[in-house]
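J.: can you look at this prediction? I've put the sequence above it.
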Amino acid sequence: MDAALTLYSYWRSSAAYRVRIGLNLKGLDYALVPVHLVRDGGQQHAPDYVALNPQQLVPVLRDGERVLTQSLAILEYLEETRPQPPLLPADAAGRARVRALAQLVACDIHPLNNLRVLQFFDRQWHVPQAERDDWVLHWMREGFAAMEAMLAASADTGRYCHGDAPGLADCCLLPQLYNARRFKLDLDAFPTLRRIEAACLQLSAFDAARPENQPDAA
């Protein structure tokens, strides 16, 4: 139990979803503060929230008086301050592999499909919905194809992305697969990703973090 932790989250944000999984895997208790990214013009743009996070993004994790931003930085912070159970392997090569898989999702797939990108396409360039959807599906498909190949070819892949314990890469993969289903991406070409997803969802830490299980789900 760690009542000092407060997570500012939006139920459908994949970045916040990653952090919820990580907190749950580590068995950490936290208070949740919903920040609705669409309602009221986007509550992340409210002055009080901008003061908390000038990027106007979720998640934010408050640990006592310390304020942390960026989902991967938050998960690494939790790994360093609450190391058990670990989200990263003990060996340097394993940690590099897991970080590469996590960053493939968090740095290469997700930013191209983030809400603010799609809103810019709509509001500034008036890109039709069908073309915005094509953009989203293209970059998800490209990223998943690379991740499928990396996982399927490696002896380090086990029940989860790395070995037989869930970790940082799984925290990133599951939310992106959720997004893929929202946009109706055909996932048949990614059997390894789907197998790992099924294994993760058998764990309460992943199930409790699902968007539909959040108190602000709407």
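T.: Here it is on my side, so go on.
J.: C-alpha from now on. contacts and neighbour counts both.
T.: Noted.
J.: in the longest helix seen in the chain, which residues are buried?
T.: With secondary structure taken from DSSP state H, the chain has its longest helix at helix 129-152. Buried residues in helix 129-152, counted by 16 or more other Cα atoms under 10 Å: 132, 136-137, 139-141, 143-144, 147-148, 151-152.
J.: what's that helix in contact with?
T.: By Cα atoms under 8 Å, 6 or more residues apart in numbering, the list of residues contacting helix 129-152 from outside reads 101, 104-105, 108-109, 112-113, 118, 121-122, 157, 161, 180, 183, 185, 189-193.
J.: mind doing that once more with 6 Å?
T.: Contacting residues not belonging to helix 129-152 are listed as 109, 113, 157, 190 [Cα atoms under 6 Å, 6 or more residues apart in numbering].
J.: out of the buried residues of helix 129-152, flag the one nearest to Ala217.
T.: Distance to Ala217 across these (Cα to Cα) is lowest for Val136, with 22.5 Å.
J.: all helices of this protein, in order?
T.: Using DSSP H, helices in the chain cover 14-25, 47-52, 71-81, 92-103, 115-123, 129-152, 168-182, 191-200, 204-209.
J.: for Val38, which of these is the nearest?
T.: Closest to Val38 of the helices of the chain is helix 115-123 (Cα to Cα; 9.2 Å).
J.: buried ones in that closest one?
T.: Quick answer for helix 115-123 (16+ other Cα under 10 Å): 118, 121.
J.: next: stretch 198-213.
T.: Within stretch 198-213, the residues that count as buried by 16+ other Cα under 10 Å are 200, 205-206, 209-211.
J.: thinking again about what came up before, among the contacts of helix 129-152, which two are most distant?
T.: It's Asn113 and Thr157 that sit farthest apart of the contacts of helix 129-152, by Cα to Cα, at 26.7 Å.
J.: in addition, the following structure is provided for comparison:
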Amino acid sequence: MTESGKPILYSYFRSSCSWRVRIALALKGIDYETVPINLIKDGGQQFSKDFQALNPMKQVPALKIDGITIHQSLAIIEYLEETRPTPRLLPQDPKKRASVRMISDLIAGGIQPLQNLSVLKQVGEEIQLTWAQNAITSGFNALEQILQSTAGIYCVGDEVTMADLCLVPQVANAERFKVDLTPYPTISSVNKRLLVLEAFQVSHPCRQPDTPTELRA
């Protein structure tokens, strides 16, 4: 934490994992400072010795809070939920809570890692777009089916949960990779309702300290 006592979020404006955490911080009203980590500049600032000492996985986000440093977006969100439980991001009902975790894991473990920057570099520039589209489409085929049984206003019922924090950044990734969202009406409608909420707007990649001028809104 800073001398002012604020948590420090190491983040990249376009990182969907960082965006999940920014939404959680905004929803819970936690004031924090951002340290931008540019994943492209200078070969990737996440590979610097200073950042590797902070997070040996060389990934964002990382959050310094309460005297500890936490990596991995879902672990960060769960810590915030346990230490600052209002508003609740995990339902009290154990069945709904399981659904939230299932959807969150599906996105964070089954879709996003297959189309993130480090993987795309490995597959080669000529097939990056097709690779990302296939990864997202495969995951969204399953996610659409699941949401048809769990969704109310949002992913699980009518309260914003951790699942929603994962959904919105992943839909943004789908749009960036030009995935046709027509076959996913439930995903699209839930995403649309979430994007009007203040916490999702202030945490948006187009409104971050490190957002390039041409991408600001």
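T.: Done, it's in. Here the structure is a predicted model, which means the values were calculated and not measured.
J.: that older thread, which of Asn113 and Thr157 of structure 1 has more residues huddled nearby?
T.: Between Asn113 of structure 1 and Thr157, counting by other Cα atoms under 10 Å, Asn113 is the more crowded of the two (19 against 16).
J.: map the more buried one onto structure 2.
T.: Matched by TM-score structural alignment, Asn113 of structure 1 corresponds to Gln115 in structure 2.
J.: what sits closest to its match if chain neighbours are left out?
T.: Ala132 (4.8 Å; Cα to Cα, 6 or more residues apart in numbering).
J.: from His71 of structure 2, how far out is the one you found?
T.: 24 Å (Cα to Cα, to the nearest Å).
J.: likewise Val21 of structure 2?
T.: From Val21 of structure 2 over to His71 of structure 2 the distance is 11 Å, taken as Cα to Cα.
J.: name the residue in those two with the higher neighbour count.
T.: Between Val21 of structure 2 and His71, counting by other Cα under 10 Å, Val21 is the more crowded of the two (27 against 19).
J.: quick check: that one vs Thr186 of structure 2, distance?
T.: Distance of Val21 of structure 2 to Thr186 of structure 2, computed by Cα to Cα: 23 Å.
J.: now swap in Gln208 of structure 2 and tell me
T.: From Gln208 of structure 2 to Thr186 of structure 2 the distance is 28 Å (Cα to Cα).
J.: likewise Thr69 of structure 2?
T.: In terms of Cα to Cα, Thr69 of structure 2 sits 36 Å off from Thr186 of structure 2.
J.: those two: who's more crowded?
T.: Thr186 (21 against 16).
J.: distance check, the equivalent of the more buried one over in structure 1 against Leu173 of structure 1.
T.: Correspondence of Thr186 of structure 2 to structure 1, assessed by TM-score structural alignment: Thr192. Distance of Thr192 of structure 1 to Leu173 of structure 1, given as Cα to Cα: 11 Å.
J.: repeat for Arg182 of structure 1
T.: 15 Å.
J.: neighbour-wise, which of those two wins?
T.: Taking neighbours as other Cα under 10 Å, Arg182 of structure 1 and Leu173 compare with Leu173 leading, 25 against 9.
J.: aligned to that one, what sits in structure 2?
T.: Correspondence of Leu173 of structure 1 to structure 2, assessed by TM-score structural alignment: Leu167.
J.: now do the contacts for that match.
T.: With Cα under 6 Å, 6+ apart, Leu167 of structure 2 has no contacts at all.
J.: and with 8 Å instead?
T.: Leu167 of structure 2 touches 104, 107, 191, counting by Cα under 8 Å, 6+ apart.
J.: I figured the last one hits Gln170, correct?
T.: No: using Cα atoms under 8 Å, Asn191 of structure 2 is not in contact with Gln170, being 9.7 Å away.
J.: which part of structure 1 lines up with stretch 69-77 of structure 2?
T.: Using TM-score structural alignment, stretch 69-77 of structure 2 pairs with 67-75 in structure 1.
J.: buried set for that stretch?
T.: 68-72, 74-75.
J.: any residues touching that stretch, and which ones?
T.: Residues beyond stretch 67-75 of structure 1 that count as contacts (Cα under 8 Å, 6+ apart) turn out to be 15-16, 18-19, 22, 52-53, 58-62, 106, 168.
J.: fine, thanks again, bye for now.
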